[in-house]
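[1] requesting a structural model of the entry that follows:
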Amino acid sequence: MTNKFKMSMMGEMNFFLGLQVKQTEEEILINQSKYTKELINKFRAQHMKTVKIPMNTNWKVDPGSEGKSVSPTKYREIIGSLFYLTASRPDISFAVGVCARYQSNPKEAHMDAARRILRYLKGIPNVGLWYPSDDNLKLSGYSDSDFAECKIDRKSISGTCQFLGNKLIS
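    Just a heads-up that it's a prediction; the model follows:
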């Protein structure tokens, strides 16, 4: 029995709800590289220098920060587009979530943070989810907490991930 997704009379699935799907006997790869490249062009990030991480670890901007206001419509457009991309890019989920907090009154610093995510994506547009074929169905989960570490509001930060075998599922 094969582990491939099948669709009757249409052949092998290559796209599903905007996700690119590549299937072999050994693995299934899911990404949104076409969408990522379109975002980079749409928001004029194709000529920007790439960065290695999606968010500056020393970013200390809060909602009431000083600075010049930017177009909330443009900012929301970028953040909404990035949120859609998190379906196959969990590596940007935290950074996009932080940027989303400032949609009501974005400043230049917030826009810079959103553009940084685009610069990160420009450097690795083809990354996605990888599901190798194996019979390991062991469910495991991991969590991490950092109490009062958030530099913005001193709240605790926590996160979880769950794996089925060596496949990230949540």
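[2] could you use CA atoms for every contact and neighbour count after this?
    Noted.
[3] biggest helix in the protein by residues?
    Ranked by residue count under DSSP state H, the longest helix found in the chain is helix 108-123.
[4] by contact count, what packs against the helix or strand that comes right after that helix?
    Per DSSP states H and E, the first helix or strand lying C-terminal to helix 108-123 is strand 128-132. For strand 128-132, the elements it packs on are strand 27-31, strand 167-168, judged by 3 or more C-alpha pairs under 8 Å, 6 or more residues apart in numbering; DSSP states H and E.
[5] now do strand 128-132: distance to the chain's middle.
    Computed by C-alpha atoms, centre = their mean, to the nearest Å, the chain-centroid distance of strand 128-132 equals 14 Å.
[6] for comparison, sequence B:
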Amino acid sequence: MEDFSSFNTPICENHNLGPAHESVEDVDPTQYRAMIGSLMYLTASRPDIMFAVCLCVRYQANLKESHMKAVKHILRYLKGKPKLGLWYPAASDLKFVAYTDSDFGGCKSTRKSTTGGCQFLGGRIVS
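    Here you go, the predicted model:
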């Protein structure tokens, strides 16, 4: 895929991905799953592709060519954005810090608890 141009988004706005009902040629599931596995690993440092990758993961059981095209679209997006993502320099302190806030009975109308939180790894927010 070196000769192909890159894309500006990880997936098309009108992607039309769904369960494959069309009578299109099947795709090699081994190659598809290997590509999806690599992309899932990459989502730890590239949250921008999380939605698109998780959308493609849903259709591993009944693959069609449209699903493979969506995965290749993600790869072409990554080609054009190689420096985008969360970077953890080797010299940085990778201390994990988490903050949370709970308010028991905090919702005025339902009296249910409300909570929120965030986690940082090496000074960078991860969740």
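[7] rewinding a little: so which of the helices and strands packed on strand 128-132 of the first structure gets nearest Ala100 of the first structure?
    Counting by C-alpha to C-alpha, Ala100 of the first structure lies closest to strand 27-31 out of these; the figure is 22.3 Å.
[8] that closest one corresponds to what range in the second structure?
    Aligning strand 27-31 of the first structure against the second structure (TM-score structural alignment) gives no matching residues.
[9] who touches that strand?
    With contacts defined as C-alpha atoms under 8 Å, 6 or more residues apart in numbering, strand 27-31 of the first structure is touched by 4, 19-23, 88-89, 126-133.
[10] how about the strands in the first structure?
    15-16, 19-23, 27-31, 128-132, 139-146, 157-164, 167-168 (DSSP state E).
[11] closest one to Ser81 of the first structure among those strands?
    Closest approach to Ser81 of the first structure among the strands of the first structure is made by strand 19-23 (13.9 Å; C-alpha to C-alpha).
[12] any idea how far the residue mapped onto Ile36 of the second structure from the first structure is from Val21 of the first structure?
    Using TM-score structural alignment, the equivalent of Ile36 of the second structure in the first structure is Ile79. Plainly put, Ile79 of the first structure is 24 Å away from Val21 of the first structure if you go by C-alpha to C-alpha, to the nearest Å.
[13] more neighbours: these two, which one.
    Using other C-alpha atoms under 10 Å as the criterion, Ile79 of the first structure and Val21 rank with Ile79 on top: 23 against 18.
[14] which one is that one nearest to, not counting chain neighbours?
    Using C-alpha to C-alpha, 6 or more residues apart in numbering and skipping residues adjacent in sequence, the residue nearest Ile79 of the first structure is Ala100, 6.3 Å away.
[15] and the one you found, how many neighbours?
    20.
[16] picking that back up, closest one of the contacts of strand 27-31 of the first structure to Ala109 of the first structure?
    Of the contacts of strand 27-31 of the first structure, the one sitting nearest to Ala109 of the first structure (C-alpha to C-alpha) turns out to be Arg89, at 23.3 Å.
[17] I'd say the closest one and Trp130 touch.
    No: at 11.0 Å, Arg89 of the first structure does not count as touching Trp130 under the criterion of C-alpha atoms under 8 Å.
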